[in-house]
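J.: Okay, predicted coordinates and the sequence, questions at the end:
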Amino acid sequence: MTGPVRIITGIVAVVLIAAVVAAFAIVWRPALAAVDPPAPQSFDAALVKKGRDLAAIGNCSDCHTARGGRNFSGGVPVQTPFGTIFSTNITPDAETGIGQWSEAAFQRAMRSGVNRQGRHLYPTFPYDHFTNVSDEDDRALYAFLMTRKPVRAPARENELSFPFNQRFAIAGWKLLFLRHDTYRPDPKQSAEWNRGAYLVEGLAHCGACHTPRNALGAERASAQFAGGDVDNWHAYAINDQSRSPVPWTADALFAYLRHGFHPDHGTARGPMAEVADNLSSVPPSDVRAIAVYMAGLSGARAADRKKRGEEASVRSEKAAQTNAAGASIYAAACASCHEGGRPLPFGGVNLGLSTAISSPDPRNLVNIVLSGVRAVEGERSPIMPGFAASMNDEQVSALLNYLRARFSDQPAWTGLEKTIADARRTQSAGLQTSSDPGPGKTSIDPAQRGKP
């Protein structure tokens, strides 16, 4: 081998070795020592109570409690463009849960998405938001989870194709998209606004559902809160691109988040119903703070939206001239409740104010028409029968097209028939398309949620 060749070969070898070392440094994380499961009585009761409220704000129970499973024992399937990922057991079971995790191991998972054994966690666990959670709040969450009843529930294998089933790929994703300490209090805003910002950007992780994602599954920073997709539902835009005919105010948001209903905005359904159920049990001051912060993000086009809502609420029957079938179905199945003037819970909401009808995505309205709206214990919120069994796809399509034309000023939906068929298949497969817990799933009473 000549001198120049040896030099070039040596340089290539050094570069390759450096690349391997760099890749190893990016991917490798050490395992943290196992600990004996802490005794529940070793945690301060006030700290556990605080952790209970924080877990409700973070919606932990619904993401980590599968149908037919025990609370926090994992196994919930999360559908992604790359395959299905199953949530894990976060009870203090020593073998299959987090019972052997130290507080440091728990905090590393929250902040960096790495488990105690050093494995990278898929970002369906929203640690890209949990990086903003304070040490104090992480400590309270740890105390709460470590005082739950241990459940033996081994993790289910994720159903991902190559290369997404390789954990080293997550390290590359983090290098591109995971940012630490992104939340900064705004000194120009009130303490309540800043509290809301801290919760929304952190533990409540609202953007995880309400922000569209790029091809690699990361939230698009340039479109924060512009609407996203989750569990065959569309999470509406909650910024100034909101299609709500009537603008969201802090008071309306508070009522909706706290009780799952507001007369100008309708009833929380699907995953949002679970969020409202959890928020019904936390301090009202935290819900109010979230509402104050979010109202500040969605008011830029308030005047236009309010005018549009007022016009829609008195829209005439012109739509019937071009959709007689839809008009007939509406008159037979909907009008007596939605135009009968009866009070809640039997009276229907004003459809001229419906975000679902004005939305660019018809999925939520399809789900509501097929599944209905179930009664909420202790609440005077609307109830509505589901029409999945009494209407075929053609009739549902005719009805929805009529509602869109009569009660909104938006163009007709495209691909509506496919959306209806997909929704029916989802229901047949047993996936969650309504707010009920489903057969066998443990429903957590807000009065009992998180009690030691």
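T.: Right, received. Where do you want to start?
J.: from here on, contacts and neighbour counts on C-alpha atoms
T.: OK.
J.: For residue 370, grab the count of nearby residues.
T.: 25 (other CA atoms under 10 Å).
J.: For residue 246, the count of nearby residues, please.
T.: 22.
J.: second one coming, line it up with the first:
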Amino acid sequence: MKRLFNLLVAVFVVGAALYFFLNRSDKSEGEAPVLAGAPANAALLVRGEYLTKAADCIACHTVPGGKGQPFAGGLPFVLPFGTIYSSNITADPETGIGKWSDDDFVRALHDGVRADGKRLYPAFPYTSYTALSRNDVLAIKAYLFSLPKVSQPNREADLGFPFNQRWAMGLWNAAFFKSSRFEADASKPPAWNQGKYLATALGHCAECHTPRNFAFAMDADNNLAGESIQGWRAYNITSDAKHGIGAWSDAEVASYLTTGHAAGRGSASGPMGEAVEHSLQYLKPEDASALVSYLRTVPAKAGKNPIEIDAKAPWAVAASAAAPATSTAEGHEQGLRLFAAACASCHQWNGQGQQSANASLLGTRGVNDPDGANVTQMILQGVKMRVRDQEVYMPAFGKAYTDTEVAALANYVIAQFGNKQGAAVTPEFVAKQRTR
């Protein structure tokens, strides 16, 4: 027992030493690239609003569907080790951050430490926000403090031991985090640096699109190679031509980012749809172009469970808009009946879609993924977002269909439009997806 105690003490001391040595903060301010939508000479609140949207703060700090007030927190994040709830970041002095000083706010974004000295969990992306300049952080704070105050107490995280020990985040930070500001690459064009700042700091793309290791830290060796989050698959957005976006044109990437749709490539939904609705659609064209230029240079990676696209799935091509190809029913009779009843009128039997370009299915990664995560979530949750004064809508069928029916429909869609006969979405998988 004594030997075990001494070992634990040794581990703690070494961990603490590593923390203080490795987690030193780089206090140099650095120089953030000048974004077209947030020039330095713009009014503080104008800059702050643009930066806040680019950082997509509202998506995580607001319960959607009109169930929560903007920025008042309470959105659950279901993680492998428990559930974390986003915090109230309105200027309410009692339940929000109204008493936080400038230094308090900067420390939270740069170092992951709250005003009371307690450590934040990396579900809050301080691991990316650390690269923001102090001026940009304070512009965001000024904008948040200009908004209505909301009195809403924060919910405590529902985590088991040892994950509920916030102090232990100091050791995690020692191993996986370095507080440092963005440094421009002088060998690259200004637009590329703007794009990198948007992708890595403000937009924190890696937080969703980069795989996590055993300790839930981002795997830098597979940056942007794709990951699963909250029951959705955040796709590979490296320059890989087969599994990433390397074969997409610049116009297609920009369109997907700012409108949520790229013809023949896919339509955004789930967390990515939220990013488009609340953040990316507001980027100035110059900033969106800069973001594309940076993504073009992200090293190509196949990622785990890579998806191969069949843009000309034979059953879909053989079908007319009004009727299915006869051979598709074998083994998918129930899915075909469900598709006929609820889906064909919008998506059409050939997957071309009508009424809205967002309804097209051919060439999308969702229908080409045998695991069926995103197709299943789309059936369960539907889509409802507003982009550029247009409503993008698909009804949710989670309450109307049983787990068996959802599985049958998902498997049919993947076989019909992705030519993936090996899809094996099960009722058990659907049941789990419902809880995400």
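T.: Perfect, I can see it now. Keep in mind the model is a prediction, meaning the values are calculated, not measured.
J.: Pull out the buried positions in stretch 198-214 of the second structure.
T.: The neighbour-count check on stretch 198-214 of the second structure (16 or more other CA atoms under 10 Å) flags 198-212 as buried.
J.: Mind checking which of the residues you listed land in helices?
T.: 206-209 (DSSP state H).
J.: Format those residues as CSV; extra columns: distance to residue 91 of the second structure.
T.: Shown next, in CSV, are those (distance: CA to CA, whole Å):
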residue, distance to residue 91 of the second structure
206, 28
207, 26
208, 28
209, 31
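J.: Of those residues, which is the nearest to residue 63 of the second structure?
T.: Proximity of these to residue 63 of the second structure (CA to CA) peaks at residue 208, which lies at 18.6 Å.
J.: Pull the contacting residues for that closest one.
T.: Going by CA atoms under 8 Å, 6 or more residues apart in numbering, residue 208 of the second structure touches 226-229, 234.
J.: What is the most widely separated pair among these?
T.: Most distant of the contacts of residue 208 of the second structure, by CA to CA, are 226 and 229, 9.7 Å apart.
J.: neighbour count winner among the two?
T.: Between residue 226 of the second structure and residue 229, residue 226 has the larger neighbour count (other CA under 10 Å), namely 27 against 17.
J.: Map the more buried one across to the first structure for me.
T.: Under the alignment (TM-score structural alignment), residue 226 of the second structure pairs with residue 227 in the first structure.
J.: Thought residue 237 was touching that match, still the case?
T.: Yes - assessed by CA atoms under 8 Å, residue 227 of the first structure is found in contact with residue 237 at 3.9 Å.
J.: anything in contact with each of those two?
T.: 210-211.
J.: Name the nearest of the contacts of residue 208 of the second structure relative to residue 285 of the second structure.
T.: residue 234 (23.8 Å).
J.: I figured the closest one hits residue 228, correct?
T.: Yes - judged on CA under 8 Å, residue 234 of the second structure makes contact with residue 228 at a distance of 5.8 Å.
J.: Those two - which one has more neighbours?
T.: Higher neighbour count among residue 234 of the second structure and residue 228: residue 234, with 24 against 16, using other CA under 10 Å.
J.: For the more buried one, give its distance to residue 307 of the second structure.
T.: 12 Å (CA to CA, to the nearest Å).
J.: ok, now residue 180 of the second structure?
T.: 35 Å.
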